[in-house]
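Asks: attaching a predicted model along with its sequence, questions to come.
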Amino acid sequence: MFACHFHASDYRVLLPELFVRAIDYVVSQDLHALDAGRHTIPGIDPDDAFFMILEYQTTAESPVGPEFHHKYCDVQFIIQGEEQFGWAELTDTQHQQLSQEYHYDPQRDICFFDPQLVTLSYQTMSHDQFYLFSPRTAHMPNLSVTTTSQVRKVVIKLKYPA
């Protein structure tokens, strides 16, 4: 997992150009005014990058468990509300085994699995940071910090440069 303040220049140096272009475009939008759902990024092939505005209530426990991907990285950040997430780095072997055991869905590019199989670290999302989850980073978002919170969040999906 990579966490970075929007005001820091680190990500512009460390991340691939596609990631920087997508992040910079999304944060320049009026994210409170956009409808919830999927959005394209002008000048970028929708198969390479797109973003979603999500609205939901956090929960004390995840109903689906941690998730990971194969094709896309997630960049997530909060627009409104508060949320905690769990995360764990997977080895290549774990990624492959969990994909087979828990039936990775290539259509949705997602695999959910039993949280007891990894040791998750927990972090509260800060409003001035984004969080990048690579395909080898299992993540369990949408968790309550102390009480249930109505959340509006951005998830940018970026094709993994494999």
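Replies: Alright, I've got the coordinates.
Asks: contacts, neighbours, all on C-alpha from now
Replies: Fine.
Asks: what helix or strand is the residue positioned nearest the centre of the chain on?
Replies: Among the residues of the chain, the one closest to the centroid is D74, at 3.5 Å (CA atoms, centre = their mean). In this structure, D74 sits in strand 72-80 according to DSSP states H and E.
Asks: elements contacting that strand?
Replies: Packing partners of strand 72-80 (3 or more CA pairs under 8 Å, 6 or more residues apart in numbering; DSSP states H and E): strand 129-133, strand 150-159.
Asks: adding another structure so you can compare the two:
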Amino acid sequence: MVVDSLTHHQLYHALSPRLAKALNHLAETDFTQAEVGTYPLEGKDIFVIVNDYHTKPKHTEPFEVHQQYIDVQYVVSGEEEFGYLPLAEQTPLAPYHQEHDFTEFDYESNKNDAAFIPLKAGMFALFFPGDMHMPGTLDTPTAVRKVVIKVKV
């Protein structure tokens, strides 16, 4: 997992060409005017999801893990917290969902081991396969515009 300001995105370009393309796209695009929805950047290898929502309390959300994609999560406006912990011996709530590339894990079973980190406007987080994360939380419901770019590993 990586958390940083988008102004430092070039520090992470060497991790992979696809990740560099995704981070450049974030830096070069005005997402305040973008339509909510999903669109391809490089077919199924890199695609963009623009979403508006209100944060939810931690206890109502599951943790998730991906196997095929890196999540690049960028807050355009608003703020949220995300939960994070390394995947270890946790038991999933259900089998891996291959079509949507996720496995969910229970909050209650993992809350004592998780760190909750603020993600404010202008910041991004990179979640690699094996990084358990719970995005979109905050105790007080807050409006958030977020862009998630899925980058195939």
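Replies: Good, I have the coordinates. As the structure is a computational prediction, the values presented were derived from the model and not from experiment.
Asks: please state their TM-score.
Replies: Overlay of the two chains. TM-score (TM-score structural alignment, normalised by the length of the second structure): 0.89; 150 aligned residues with a CA RMSD of 1.7 Å.
Asks: returning to that earlier point: with respect to burial, which of the helices and strands packed on strand 72-80 of the first structure scores highest?
Replies: strand 150-159 (a mean of 22; mean count of other CA atoms under 10 Å).
Asks: give the aligned range of that strand in the second structure.
Replies: Aligned by TM-score structural alignment, strand 150-159 of the first structure falls on residues 143-152 of the second structure.
Asks: quick revisit: thought the residue nearest to the centre of the first structure was touching F130?
Replies: No: between D74 of the first structure and F130 there is no contact under CA atoms under 8 Å: 9.9 Å.
Asks: buried stuff in the longest helix anywhere in the second structure?
Replies: Ordering each helix of the second structure by length in residues (DSSP state H) puts helix 17-28 first. Within helix 17-28 of the second structure, the residues scored as buried using 16 or more other CA atoms under 10 Å are R18, L19, A20, K21, A22, L23, L26, A27.
Asks: turn those residues into JSON lines, including distance to P57 of the second structure.
Replies: Formatted as JSON lines, the buried residues of helix 17-28 of the second structure follow (distance: CA to CA, whole Å):
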{"residue": "R18", "distance to P57 of the second structure": "33"}
{"residue": "L19", "distance to P57 of the second structure": "30"}
{"residue": "A20", "distance to P57 of the second structure": "32"}
{"residue": "K21", "distance to P57 of the second structure": "33"}
{"residue": "A22", "distance to P57 of the second structure": "29"}
{"residue": "L23", "distance to P57 of the second structure": "29"}
{"residue": "L26", "distance to P57 of the second structure": "27"}
{"residue": "A27", "distance to P57 of the second structure": "30"}
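Asks: on that earlier part again, and of the helices and strands packed on strand 72-80 of the first structure, who's closest to P106 of the first structure?
Replies: Closest to P106 of the first structure of those, according to CA to CA: strand 150-159, at 13.6 Å.
Asks: quick check: angle from that closest one to strand 129-133?
Replies: Angle, strand 150-159 of the first structure to strand 129-133, by axes from the mean of the first three to the mean of the last three CA atoms, to 10 degrees: 50 degrees.
Asks: so stretch 72-86 of the second structure matches what in the first structure?
Replies: Stretch 72-86 of the second structure corresponds to residues 75-89 of the first structure when matched by TM-score structural alignment.
Asks: neighbouring contacts of that stretch?
Replies: With contact meaning CA atoms under 8 Å, 6 or more residues apart in numbering, stretch 75-89 of the first structure is reached by 1, 31-32, 58, 66, 118-127, 129-133, 136-145, 149-158.
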